[in-house]
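S.K.: Give me a 3D structure for the following:
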Amino acid sequence: MFNILLPVIPGIQHLESLKELHGFALRALEFVDFDPVDEDLLWSAIATCYASLGSLRDASQLFARVRLKTTLLCMSMISSFLDCGAVEEEFEEAFSLFDRMLRQGFKPNSVTFIALLSACNHAALLNACRIHGNAELAEVAAKKLIELEPQHSAYFVLLSNIYADASRWNDVRHVRAPMKYGA
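M.R.: Below is the predicted model:
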């Protein structure tokens, strides 16, 4: 049944219409057991639509209520926060959610990094990690960035500074050595 709704959701242009559909889906779940994959797709589509209509609050409330937080739903929320990234709180919430995903054992894939990188430029991503003291996330992001653009020494410098801020001096030496000796 939810398969019928999925193509309709992205075309919804009024918040009240989306809220009605969301309410219908919640009521339907009370009476029928749906395939978890279908349910995941539905919640992800509704959350994304809420965000596209400018209601991150509704998207966040939906996310908070869903019991099983899958990679798809988490990525929908991260993309939603970053798409609305004009506000610093949403930017921070996206990275906080990504960090929680990593701690819960989710394995990021290329889609995960594309969602993160497409919403902000590469240096801003690393700088956000530096500002928030998240050396682990910076390390993951930097390795991907260095794979994509190894000629940009700024990524090495910023990663080195992040390690220094975290007092990870062996890592600082490891990052700076190739720069120092031209390797």
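
S.K.: only C-alpha atoms for contact and neighbour calcs from this point on.
M.R.: Noted.

S.K.: Tell me which stretches of this structure form helices.
M.R.: 2-5, 15-31, 36-52, 56-65, 71-83, 88-103, 110-119, 122-131, 135-148, 153-165, 169-180 (DSSP state H).

S.K.: For the last one, list every residue counted as buried.
M.R.: Within helix 169-180, the residues that qualify as buried by neighbour count (16 or more other C-alpha atoms under 10 Å) are Asp171, Val172, Val175, Arg176.

S.K.: and if you look at the fourth one?
M.R.: Judged by neighbour count using 16+ other C-alpha under 10 Å, the buried positions of helix 56-65 are Leu56, Asp58, Ala59, Ser60, Leu62, Phe63.

S.K.: from these, which is closest to Asn3?
M.R.: For the buried residues of helix 56-65, the residue nearest Asn3 by C-alpha to C-alpha is Leu62; the value is 19.1 Å.

S.K.: Mean neighbour count, the helices of the chain: which tops it?
M.R.: Neighbour counts (mean count of other C-alpha atoms under 10 Å) averaged over each of the helices of the chain peak at helix 71-83, with a mean of 23.

S.K.: Skipping adjacent residues, who's closest to the most centrally placed residue in the chain in space?
M.R.: For the chain, the residue nearest the mean C-alpha position is Ile78 (3.0 Å; C-alpha atoms, centre = their mean). Excluding its sequence neighbours, the residue lying closest to Ile78 (C-alpha to C-alpha, 6 or more residues apart in numbering) is Ala94, at 4.7 Å.

S.K.: same question, Ser160
M.R.: That would be Val172: by C-alpha to C-alpha, 6+ apart, it lies 5.0 Å from Ser160.

S.K.: what residues are up against that neighbour?
M.R.: Val172 sits next to Ser160, Asn161, Tyr163, Ala164 when contact means C-alpha atoms under 8 Å, 6 or more residues apart in numbering.

S.K.: redo that, cut-off 10 Å
M.R.: Applying C-alpha atoms under 10 Å, 6 or more residues apart in numbering to Val172 gives the contacts Phe156, Val157, Leu159, Ser160, Asn161, Ile162, Tyr163, Ala164, Asp165, Ala166.

S.K.: Sequence B follows; please return its structure for comparison with A:
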Amino acid sequence: MRHRVKGRKFNRTESHRKALMQALATSLFRHKRIKTTLAKAKEARSFAETLITKARRNDLHSRRQVISALQDKNAANELFGDILQKVGDRPGGYTRVVKLGNRKGDAAEMAILELVDYNEVIRAKEEEKKEQKEVKKAKKKEKEEPEVEDAKVVEESAEEKPKKKGRKKKEEESSEEKPKKKSAAKKKKEEKPEEKPKKKSTKKKKG
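M.R.: Prediction:
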């Protein structure tokens, strides 16, 4: 029976679980929001909140305890600096877990773990990202419009070229018809010399 056994094992060794919690907590203190599975988010929540309650004492001993737990001085400085100023007055409940649904592939339950007092900061960052995406899309459209116009010009020129060839064909047909008229005139000339010898035969012979 699992009496008085705290925490999830995650099918990992003790050192691996410790490293996992350290990584999740440091990324939470740096980015103020992380996306992970629901089970990991619940475990990381308890681990991070114990560190925040220790940091509220704000003395040398608590700082050393947090650094030894995180193994990252930059994350500890972030916790004792900006985070502690916003969270210092709270008696607890520094983080929240928001469920996202199942992940594609293995259908694991996903969730967001975030610090409570950083909604405005996170929303401002998201709005900045959206504005940057809109600017990029507008630039792409501006680049694509001249390319489309060039393609239309090329298509129009390609359509005009066959028309010129049609004119050439008409000229060739007219040139073929002209020699036929000449052949009729030649026939008349050929018939006339045949009649002349007949007139000579009508003349009387001398002597």
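
S.K.: Need the TM-score from the superposition.
M.R.: With the length set by TM-score structural alignment, normalised by the length of structure 1, the two chains reach a TM-score of 0.24; 73 aligned residues with a C-alpha RMSD of 5.2 Å.

S.K.: Would you format the buried residues of helix 56-65 of structure 1 as CSV with distance to Glu136 of structure 1 included?
M.R.: Converted to CSV, the buried residues of helix 56-65 of structure 1 look like this (distance: C-alpha to C-alpha, whole Å):
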residue, distance to Glu136 of structure 1
Leu56, 27
Asp58, 30
Ala59, 27
Ser60, 25
Leu62, 29
Phe63, 25
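
S.K.: between those residues, which is closest to Leu102 of structure 1?
M.R.: Taking C-alpha to C-alpha as the measure, Leu102 of structure 1 lies nearest Phe63 of those, at 17.2 Å.

S.K.: The closest one is in contact with Met75, isn't it?
M.R.: No. Between Phe63 of structure 1 and Met75 there is no contact under C-alpha atoms under 10 Å: 11.1 Å.

S.K.: quick one on the thing from earlier: out of the buried residues of helix 169-180 of structure 1, flag the one nearest to Ala115 of structure 1.
M.R.: Val175 (26.2 Å).

S.K.: Make sure Lys35 of structure 2 is indeed in a helix.
M.R.: No. Assignment of Lys35 of structure 2 by DSSP: H, G, I helix; E, B strand; the rest coil gives strand, placing it outside any helix.

S.K.: neighbours around it, how many?
M.R.: Around Lys35 of structure 2 there are 18 other residues, counting by other C-alpha atoms under 10 Å.

S.K.: what's the closest non-adjacent residue to it?
M.R.: Nearest non-adjacent residue to Lys35 of structure 2, counting by C-alpha to C-alpha, 6+ apart: Ile112, 4.5 Å away.

S.K.: Which of the three states applies to the one you found?
M.R.: At Ile112 of structure 2 the chain is in strand, as set by three-state DSSP.

S.K.: distance of it from Glu191 of structure 2?
M.R.: 108 Å (C-alpha to C-alpha, to the nearest Å).

S.K.: More neighbours: which of the two?
M.R.: Taking other C-alpha under 10 Å, Ile112 of structure 2 and Glu191 do not tie; Ile112 has more neighbours (16 against 10).

S.K.: For that one, give me its contacts.
M.R.: So Ile112 of structure 2 contacts Arg33, Ile34, Lys35, Thr36, Thr37, Leu38, Ala41, Arg96, Val97, Val98, Lys99, Leu100 (C-alpha under 10 Å, 6+ apart).

S.K.: which residue packs closest to Arg176 of structure 1, ignoring adjacent ones?
M.R.: Ser160 (6.9 Å).

S.K.: can you pull the contacts of the one you found?
M.R.: Ser160 of structure 1 makes contact with Ala135, Glu139, Ala154, Ala166, Arg168, Trp169, Asp171, Val172, Arg173, His174, Val175, Arg176, according to C-alpha under 10 Å, 6+ apart.

S.K.: okay if I get the residues you listed as a markdown table plus distance to Ser110 of structure 1?
M.R.: Formatted as a markdown table, the contacts of Ser160 of structure 1 follow (distance: C-alpha to C-alpha, whole Å):
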| residue | distance to Ser110 of structure 1 |
| --- | --- |
| Ala135 | 20 |
| Glu139 | 16 |
| Ala154 | 22 |
| Ala166 | 27 |
| Arg168 | 27 |
| Trp169 | 30 |
| Asp171 | 25 |
| Val172 | 27 |
| Arg173 | 29 |
| His174 | 26 |
| Val175 | 24 |
| Arg176 | 27 |
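
S.K.: The residue nearest to the centre of structure 1 contacts Phe95, correct?
M.R.: Yes. With contact defined as C-alpha under 10 Å, Ile78 of structure 1 counts as touching Phe95 (7.5 Å).

S.K.: which residues do these two both contact?
M.R.: The contact sets of Ile78 of structure 1 and Phe95 overlap at Leu116 (C-alpha under 10 Å, 6+ apart).

S.K.: Would you pull up how far the top helix by length along structure 2 lies from the middle of the chain?
M.R.: Counting by DSSP H, the longest helix found in structure 2 is helix 119-202. Distance of helix 119-202 of structure 2 from the chain centroid (C-alpha atoms, centre = their mean, to the nearest Å) equals 39 Å.

S.K.: From the rest of the structure, what touches stretch 119-136 of structure 1?
M.R.: 78-85, 91-92, 95-96, 99, 102, 116-117, 137-142, 144-145, 149, 154-155, 158-166, 168.
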